[in-house]
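*Asks:* Below are the sequence and a predicted model; questions follow.
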Amino acid sequence: MKKNLWFMSMLIPFILIILVSCSNGTSEEEQGIETKEATYFKADNYTMLGEENKVGFILNENEDLVANKPNKYMWHLWGNEDFEEKDFKVTGVNLDTNDEETIVTSAIAGPNNGADAHIPSNMNFPSEGVWELSVFVGGELFEKISVEVL
């Protein structure tokens, strides 16, 4: 009996160490991607909202993102990556309510408007507030931006 107890007391910590060391280590913090507040910038003849030279979508400065008002938006990507034909996904979290939504799922198209890739999309935010958008390219986190939805 004592032998079994000793064995179990040694086995459980060993299993815990193995489980902890097997984590994939791909949390957003470990990837070094912090949320940036989206800003307006110019690309070709368009005004975009996002992170300049990284990710953005066409939106004039006098336009607002409005809750429960679906609209078309053209996303653009910049970078050294081969974007074409990869999956594109944007998930959002309303920082006021912690509601989570998938905002966009689509395939990436080729260069457009000075960007390395573009994605036509429809977006709808179900509630007002500040939304943290996580942009995924080919299943990998690419960038995080925050936007205000009225």
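*Replies:* Received the coordinates, thanks.
*Asks:* rest of the way, CA atoms for contacts and neighbours
*Replies:* OK.
*Asks:* Strands of the chain, residue ranges please.
*Replies:* For the chain, strands defined by DSSP state E occupy the ranges 36-37, 39-43, 46-51, 55-58, 71-77, 87-94, 100-107, 117-123, 129-137, 140-149.
*Asks:* I'd like those laid out as JSON lines, including distance to V20 and mean neighbour count.
*Replies:* Converted to JSON lines, those look like this (distance: least, CA to CA, whole Å; neighbours: other CA atoms under 10 Å):
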{"stretch": "strand 36-37", "distance to V20": "30", "mean neighbour count": "16"}
{"stretch": "strand 39-43", "distance to V20": "39", "mean neighbour count": "16"}
{"stretch": "strand 46-51", "distance to V20": "35", "mean neighbour count": "20"}
{"stretch": "strand 55-58", "distance to V20": "34", "mean neighbour count": "23"}
{"stretch": "strand 71-77", "distance to V20": "35", "mean neighbour count": "19"}
{"stretch": "strand 87-94", "distance to V20": "27", "mean neighbour count": "21"}
{"stretch": "strand 100-107", "distance to V20": "27", "mean neighbour count": "17"}
{"stretch": "strand 117-123", "distance to V20": "38", "mean neighbour count": "19"}
{"stretch": "strand 129-137", "distance to V20": "26", "mean neighbour count": "21"}
{"stretch": "strand 140-149", "distance to V20": "22", "mean neighbour count": "19"}
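*Asks:* Adding distance to I15 as columns, could you present those in CSV?
*Replies:* Converted to CSV, these look like this (distance: least, CA to CA, whole Å):
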stretch, distance to I15
strand 36-37, 39
strand 39-43, 47
strand 46-51, 43
strand 55-58, 42
strand 71-77, 43
strand 87-94, 34
strand 100-107, 34
strand 117-123, 45
strand 129-137, 33
strand 140-149, 29
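*Asks:* next up, a second structure to put side by side with the first:
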Amino acid sequence: MIKINFQKYILLGLVLVAFVVIVDFYNDEKSASKQNEIKIDSWDVSSILKREITATDTGIKDDFVFHLGNNGKLGFQSENGIMVAEKPQRYLWFFWIDQKIFEKPLEIIGIHKKTGDEFTVFNDSEGRYLSGKGLEYAIPTLITLPEKGIWRLEVYFGKDLLGSVVVKVN
């Protein structure tokens, strides 16, 4: 008769589970570190989607411009894609995230590439957003950037950085 020592296999299983948990934790830390690298080092102007649209009631043509965030979780729509310094402009931000994230206040920080100046360009502690389909949410904003140049707009919920969009301001 073969005698099996189950205690040995149980111990081996526990060690294996502990190893998987440690590796998973390390990967989460590494992922968070990469997100911080994006915040600090990325100054490439973000990609845009641009499409000509025609207003059906007037026939006037205009451009629909959507600025994409650095991680596929956010982006914003602007009227014509041109951001002008010292001019308040409306932007509709879209988020493809879990609704629970909206329990934290939204803050958008603008950082100027050349000067390093940093300030809050939008703050919504009341959590006003428009829900859409699935995990899509939208928030209307009014943003003014004070000077020309390259700006990184970092989006935070609470103290957590969700992502950023780098834009050129004329």
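*Replies:* Good, I have the coordinates. These numbers come from a predicted model, not from an experiment.
*Asks:* residue closest to the middle of structure 1?
*Replies:* S134 (1.5 Å; CA atoms, centre = their mean).
*Asks:* could you measure the closest residue to N60 of structure 1 other than its chain neighbours against F57 of structure 1, distance?
*Replies:* In this structure, N60 of structure 1 finds its nearest non-sequential neighbour in T47, 5.5 Å apart by CA to CA, 6 or more residues apart in numbering. Separation of T47 of structure 1 from F57 of structure 1 (CA to CA, to the nearest Å): 8 Å.
*Asks:* Equivalent analysis for P70 of structure 1, please.
*Replies:* P70 of structure 1 is 15 Å from F57 of structure 1, where distance means CA to CA.
*Asks:* With T102 of structure 1 instead?
*Replies:* For T102 of structure 1, the distance to F57 of structure 1 - CA to CA - is 16 Å.
*Asks:* got it, and D116 of structure 1?
*Replies:* Using CA to CA, D116 of structure 1 is found at 13 Å from F57 of structure 1.
*Asks:* overlap in contacts of those two?
*Replies:* Counting by CA atoms under 8 Å, 6 or more residues apart in numbering, the common neighbours of D116 of structure 1 and F57 are H76.
*Asks:* that older thread, would you enumerate the residues in contact with the residue nearest to the centre of structure 1?
*Replies:* 90-92, 141-145.
*Asks:* quick one: which of the residues you listed is nearest L11 of structure 1?
*Replies:* Of all these, the one with the least separation from L11 of structure 1 (CA to CA) is L141, at 36.5 Å.
*Asks:* Leaving aside the residues adjacent along the chain, what's closest to the equivalent of the closest one over in structure 2?
*Replies:* Alignment note: L141 of structure 1 maps to L161 in structure 2; criterion TM-score structural alignment. Nearest residue to L161 of structure 2, sequence neighbours excluded (CA to CA, 6+ apart): V155, at 5.9 Å.
*Asks:* Look up how far F94 of structure 2 lies from the one you found.
*Replies:* V155 of structure 2 sits 11 Å away from F94 of structure 2, going by CA to CA.
*Asks:* ok, now V15 of structure 2?
*Replies:* When V15 of structure 2 is compared with F94 of structure 2 (using CA to CA), they lie 43 Å apart.
*Asks:* Repeat that for D24 of structure 2.
*Replies:* On the measure of CA to CA, D24 of structure 2 and F94 of structure 2 end up 30 Å apart.
*Asks:* Repeat that for L16 of structure 2.
*Replies:* Distance from L16 of structure 2 to F94 of structure 2, counting by CA to CA: 41 Å.
*Asks:* Out of the contacts of S134 of structure 1, which comes closest to V66 of structure 1?
*Replies:* For the contacts of S134 of structure 1, the nearest to V66 of structure 1 is G92 (14.5 Å; CA to CA).
*Asks:* contacting residues for the closest residue to the closest one other than its chain neighbours?
*Replies:* Counting by CA to CA, 6+ apart, G92 of structure 1 lies nearest to L133, which is 4.4 Å off, once chain neighbours are set aside. Residues in contact with L133 of structure 1, defined by CA under 8 Å, 6+ apart, are 90-93, 144-147.
*Asks:* With I48 of structure 2 instead?
*Replies:* Applying CA under 8 Å, 6+ apart to I48 of structure 2 gives the contacts 65-68.
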